[in-house]
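In: Need coordinates for the below:
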Amino acid sequence: MSTTERPRILVVGGGYVGLYAARRILKKMRYGEATVTVVDPRSYMTYQPFLPEAAAGSISPRHVVVPLRRVLPKAEVLTGRVTTIDQDRKVATVAPLVGEAYELPFDYLVIALGAVSRTFPIPGLAEQGIGMKGVEEAIGLRNHVLEQLDKADSTTDEEVRRKALTFVFVGGGFAGAETIGEVEDLARDAAKYYRSVKREDMRFILVDAADKILPEVGPKLGQYGKEHLEGRGIEIYLQTSMDSCVDGHVVLKNGLEVDANTVVWTAGVKPNPALARFGLPLGPRGHVDTQTTLQVQGSDYIWAAGDNAQIPDVAARKAGVENAWCPPNAQHALRQAKVLGDNVVSGMRGFPQTEYSHANKGAVAGLGLHKGVAMIVMGKMKIKVRGRLAWYMHRGYHGMAMPTFNRKIRVFADWTLGMFLKREVVSLGAIHAPREEFYEAAKPAPAVAAPAPEKAKAS
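Out: As a prediction, the model looks like this:
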């Protein structure tokens, strides 16, 4: 970390908002006007809408992440966590990956910590559940699913086989519906290469506490999505929840009990709990309370946006919707980051702030290869699309929203190759413990006790 006499703009979090806000600030700033410092425990940003496709093998996992140091060459990028913020002294405490924590002074602060998986105290969930918030989890899910097919194909124990081929997904929003659609596609393709495993042997279950899935695209497209997934043999249980999953024994609120080696948790998100230690004004659900200018309430040098912020939806309120807040999606995050970046530079120069206002343009969702739903909002008209065209719209929108030209090219190249080449169905399960085999080969052999000397025979 370099020392500087220039004002420091500290960006806490290197996700979608943190990356785009830092890029915007660097672009708008004059040379030497300030130092931009980004702190995140990961050295890369993950484009989360592509995680289901990464789990299915449609996109290389390396292509859904953006290295921060490469994209922000003029910024300080610190790999660590901001543990506390002293607003009176304008000092943040940074805990690096290694070594002692240290204090980092700042003049302007951007809170972009994002969200984490929203979980409940369900017995067995911590031990059995697989989340879908990071690329590591997407890779792990892909390897895990293919390992289950390996297990089922190599055993004669019917109970072990049935448990391996049962997959339970909890949460029917974008993440849950897209992930189960992509993973079912993956398993269906992979089953062609196994002698004793067929798609009919597998059981896919989607559970949601709400009365519908895909609420973001409206009731009609949500119902279509439900019927489409059920037509592929996926069981969907609405208005129910999971009571426990100890040792893979899944118990649902509706009385259904199944044994499953795979429990995927996508039941919503919540603001990063680290926000509670920063002394910021928080809303009822733990979000940072902001003004329409993205400035934190009661402050003129702190801004927040994205999943960790409670931002008034100006466009919706003008349309007559009371107490409307911006939903936590990539559409808003991208636009908020740009306004936030402009406002930080304006605030630094003493200029007035700009209000964030964006009318919803719709939503798109992919449900596997060549399958999807899309709702496009044009003024007061809503255009509903489903099937292959919606899937193209889903890929087109997110492909163009992917940060950096480099990553756009790589993602579109993956999709183009996928049109001509068969899906890879290789499990690299050993990647989770890569040193295990070498350790077994290199560890010292156990000491063998020397045999006791034989007693001399009497002559």
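In: From here on, just use CA atoms for contacts and neighbour counts.
Out: Fine.
In: Could you give the separation of the helix or strand containing residue 235 from the chain centroid?
Out: Assigned by DSSP states H and E, residue 235 belongs to strand 234-238. Here strand 234-238 is found 23 Å from its chain centre; the criterion is C-alpha atoms, centre = their mean, to the nearest Å.
In: Show me what that strand is in contact with.
Out: 203, 204, 205, 206, 207, 208, 209, 210, 211, 212, 226, 230 (C-alpha atoms under 8 Å, 6 or more residues apart in numbering).
In: List the buried residues of it.
Out: Judged by neighbour count using 16 or more other C-alpha atoms under 10 Å, the buried positions of strand 234-238 are 234, 236, 237, 238.
In: One more: stretch 90-103?
Out: Neighbour count says stretch 90-103 has 91, 92, 93, 94, 95, 96 buried, by 16+ other C-alpha under 10 Å.
In: Save the residues you listed as JSON lines, and put in distance to residue 333 too.
Out: JSON lines is the format used below for the buried residues of stretch 90-103 (distance: C-alpha to C-alpha, whole Å):
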{"residue": "91", "distance to residue 333": "26"}
{"residue": "92", "distance to residue 333": "24"}
{"residue": "93", "distance to residue 333": "26"}
{"residue": "94", "distance to residue 333": "25"}
{"residue": "95", "distance to residue 333": "27"}
{"residue": "96", "distance to residue 333": "27"}
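In: Contacts only, for the closest residue to residue 25 other than its chain neighbours.
Out: Distances taken as C-alpha to C-alpha, 6 or more residues apart in numbering place residue 341 nearest to residue 25, at 4.9 Å, with adjacent residues excluded. The contact partners of residue 341, taken as C-alpha under 8 Å, 6+ apart, are 20, 21, 22, 23, 24, 25.
In: Another sequence for comparison is provided below:
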Amino acid sequence: MAAERIVVVGAGFAGLECVKRLEHKLRSEIDRGEIEVVVVSPHDYMLYLPLLPQVASGVITTQAVTVSLPRAVKRAHRLPGSVIGVDLERSTCVVRKISGDVVDLPYDRLVLAPGSVTRKFDIPGLDEHALGMKNLAEAAYLRDHVISQLELANASTDDAERAARCQFVVVGGGYAGTETAACLQLLTESALKRFPRLDPGLVRWTLVDIAPRLMPELGVRLGEQALDLLRRRGIEIKLETGVEEVTDEEVTLTDGTVLPTRTLVWTAGVTSSPLVKNLGVDLVRGRLKVGADLRLPSHERVFALGDCAAVPDLTQDDPEAICPPTAQHASRMATTAADNVVASLRGEALRRYKHHDLGLVVDLGGTQAVAHPLGVQLTGAVAQAVTRGYHVFALPLTRTRLRVIANWVLHLFGGDEFIRIGFLSGAKGTVEEFESADAYLSADEVRDRAQTSGTAPRR
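Out: Have a look, this model is predicted:
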């Protein structure tokens, strides 16, 4: 008899934790060959996304924010590739391996945790010029780009060009955008010592957001303190303002402001992976509609969690409330999803996901941060200590934690070398280039593929 196959799509916070839990709960069955767990991921690491701004600013290295899948996954089979389509009727995933080969992967249980991509809008020039901060390649590219702009400005004799290259615009006043602007502003401030021909007054950072408040999830008091802190550091904050047009030399805002710049960093939210939008099932705010047990309605063998799933928030009085797409929720949903997959295999009752938010932390670079763990509002060095302590606690694997701590210590005492490694030299490095959504199959294409191949349903 063939082993029951559990396929986990994605190896982010949700996917990796789910696989580790499945390995623990089903250890004996896996060893006996009764159960097979397959995790599909294009990379051989889990990326710790909250520390990407520190990668872009050079505080920690790219390797420090990665968790090795070969070390973390002991019994599951790793398939290097991306799931580009799912045939829910035939219980089959369509996988494009990193070699480019496309294969079918049947499943008995499916766990969808493909994560999210940068949310974009129909703004002229955005696809052609916006840089992102959603994956490791984008963070590494952004660091190179910022340093190169300072180098080119330092070498230029044209005043207008120098000013434009020293103007940096970040769109998105959430955690990602605020931390990116804050950390990279400190990078450019320190780097100016290496560029004697540049007037420090030339370097300008502008943070733009359509919302009336910065990081509204922090609350009024902490949000205002963060706003005041960033403004005192020279970062211009433009709230209730959007982007109207982007060209290779300037950004036009909805208030009429025209900013000559060569750098637009786009962090205006995230949206579900194109994979889930092509499944042909119900969505809630762009995410898969699932029950509190994380199962898809009418597909009891399919579970979804993390950024791609609209999971009911049982801690709220509002019946329409769904859990926010945070790492905190994703890692805890993973435990529930894995337990429910095991329960479904054993014919046991499934449990519902419920988690009270423990609070949020925001690193503003150096010794500056804001945080409200367990409802306690903190700022300054104390908040920074809590913020970094949280990240160390949240990182999987002891060796990863030690690597991050070592990077912090080295940067504290040694500073930054401001080395531009030439990553993807000559490429534009846009969100469109790094996060292309055209690799996924539509529901019709998946059905056509099944008819052509003549594959039978798994069950």
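In: corresponding residue for the residue nearest to residue 25 of the first structure in the second structure?
Out: With TM-score structural alignment defining the correspondence, residue 341 of the first structure maps onto residue 338 in the second structure.
In: Surely that match is in a helix?
Out: Yes. Per DSSP: H, G, I helix; E, B strand; the rest coil, residue 338 of the second structure lies within a helix segment.
In: which residues sit in contact with the residue nearest the centre of the first structure?
Out: Nearest to the geometric centre of the first structure sits residue 133, at 2.4 Å (C-alpha atoms, centre = their mean). Neighbour list for residue 133 of the first structure: 48, 51, 116, 117 [criterion: C-alpha under 8 Å, 6+ apart].
In: again, but for residue 132 of the first structure
Out: So residue 132 of the first structure contacts 51, 138, 175, 264, 265, 266 (C-alpha under 8 Å, 6+ apart).
In: where does it fall, helix, sheet strand or coil?
Out: Residue 132 of the first structure - assigned by three-state DSSP - is coil.
In: Next one: it from residue 373 of the first structure, what distance?
Out: Residue 132 of the first structure sits 21 Å away from residue 373 of the first structure, taking C-alpha to C-alpha, to the nearest Å as the criterion.
In: next one: residue 201 of the first structure
Out: 28 Å.
In: Kindly report the same for residue 224 of the first structure.
Out: From residue 224 of the first structure to residue 373 of the first structure the distance is 8 Å (C-alpha to C-alpha).
In: Could you check which of those two has the larger neighbour count?
Out: When residue 224 of the first structure and residue 373 are compared on other C-alpha atoms under 10 Å, the one with more neighbours turns out to be residue 373, at 26 against 17.
In: After alignment, which residue of the second structure pairs with that one?
Out: Aligned partner of residue 373 of the first structure by TM-score structural alignment: residue 370.
In: element containing its match?
Out: Here residue 370 of the second structure is assigned to strand 369-371, by DSSP H and E.
In: mean deviation of that strand from the first structure?
Out: Here the mean offset of strand 369-371 of the second structure against the first structure after fitting is 0.5 Å, by mean C-alpha distance after the TM-score superposition for the first structure.
In: So which elements touch that strand?
Out: For strand 369-371 of the second structure, the packing partners by 3 or more C-alpha pairs under 8 Å, 6 or more residues apart in numbering; DSSP states H and E come out as helix 220-232, strand 361-363, strand 378-379, helix 380-394.
In: rewinding a little: and after the strand holding residue 235 of the first structure, which helix or strand comes next?
Out: Using DSSP H and E, the first helix or strand after strand 234-238 of the first structure is strand 242-244.
In: What's the first helix or strand after that following strand?
Out: strand 249-252.
In: what's the spacing between that next one and its chain's center?
Out: On C-alpha atoms, centre = their mean, the centre of strand 249-252 of the first structure falls 25 Å from the chain's centre.
In: List the buried residues in the helix or strand following that strand.
Out: Next helix or strand after strand 249-252 of the first structure toward the C-terminus (DSSP H and E): strand 257-259. Going by neighbour count (16+ other C-alpha under 10 Å), the buried part of strand 257-259 of the first structure is 258, 259.
In: what do you get for stretch 387-404 of the second structure?
Out: 387, 388, 391, 392, 395, 396, 400, 401, 403, 404.
In: picking up where we left off before, out of the helices and strands packed on strand 369-371 of the second structure, which is the most enclosed?
Out: Stretch with highest mean neighbour count among those: strand 361-363 (a mean of 25; mean count of other C-alpha atoms under 10 Å).
In: ok, average deviation of it from the first structure?
Out: Looks like 0.5 Å for strand 361-363 of the second structure (mean C-alpha distance after the TM-score superposition for the first structure).
In: which residues are in contact with that strand?
Out: Contacts of strand 361-363 of the second structure (C-alpha under 8 Å, 6+ apart): 175, 179, 369, 370, 371, 372, 373, 383, 384, 386, 387.
In: make it 7 Å
Out: 175, 179, 369, 370, 371, 372, 384, 387 (C-alpha atoms under 7 Å, 6 or more residues apart in numbering).
In: cool, and stretch 51-65 of the second structure?
Out: By C-alpha under 7 Å, 6+ apart, stretch 51-65 of the second structure touches 47-48, 136, 139-140, 142-143, 179-180, 183-184, 187, 400, 403-404, 407-408, 411, 416.
In: Show me the two of the contacts of strand 361-363 of the second structure that sit farthest apart.
Out: Put simply, by C-alpha to C-alpha the two of the contacts of strand 361-363 of the second structure set farthest apart are 179 and 372, 15.9 Å from each other.
In: about what we covered before: just the closest of the contacts of residue 132 of the first structure to residue 193 of the first structure, please.
Out: Nearest to residue 193 of the first structure among those, with distances taken as C-alpha to C-alpha, is residue 138, at 22.2 Å.
In: where along the stretch 51-200 of the first structure do the helices fall?
Out: 51-56, 68-71, 125-128, 135-154, 158-164, 174-190 (DSSP state H, counting those that start in this stretch).
In: which secondary structure elements does the fifth one contact?
Out: What it means is helix 158-164 of the first structure. helix 135-154 (3 or more C-alpha pairs under 7 Å, 6 or more residues apart in numbering; DSSP states H and E).
In: other SSEs contacting the helix it packs on?
Out: Looks like helix 135-154 of the first structure contacts helix 51-56, helix 158-164 (3+ C-alpha pairs under 7 Å, 6+ apart).
In: Give me the mean deviation of the first one from the second structure.
Out: Meaning helix 51-56 of the first structure. So helix 51-56 of the first structure averages 0.6 Å relative to the second structure (mean C-alpha distance after the TM-score superposition for the first structure).
In: next one: the last one
Out: Comparison of helix 158-164 of the first structure with the second structure after fitting gives an average deviation of 0.8 Å (mean C-alpha distance after the TM-score superposition for the first structure).
In: which bit of the second structure covers that helix?
Out: Counting by TM-score structural alignment, helix 158-164 of the first structure sits on residues 159-165 of the second structure.
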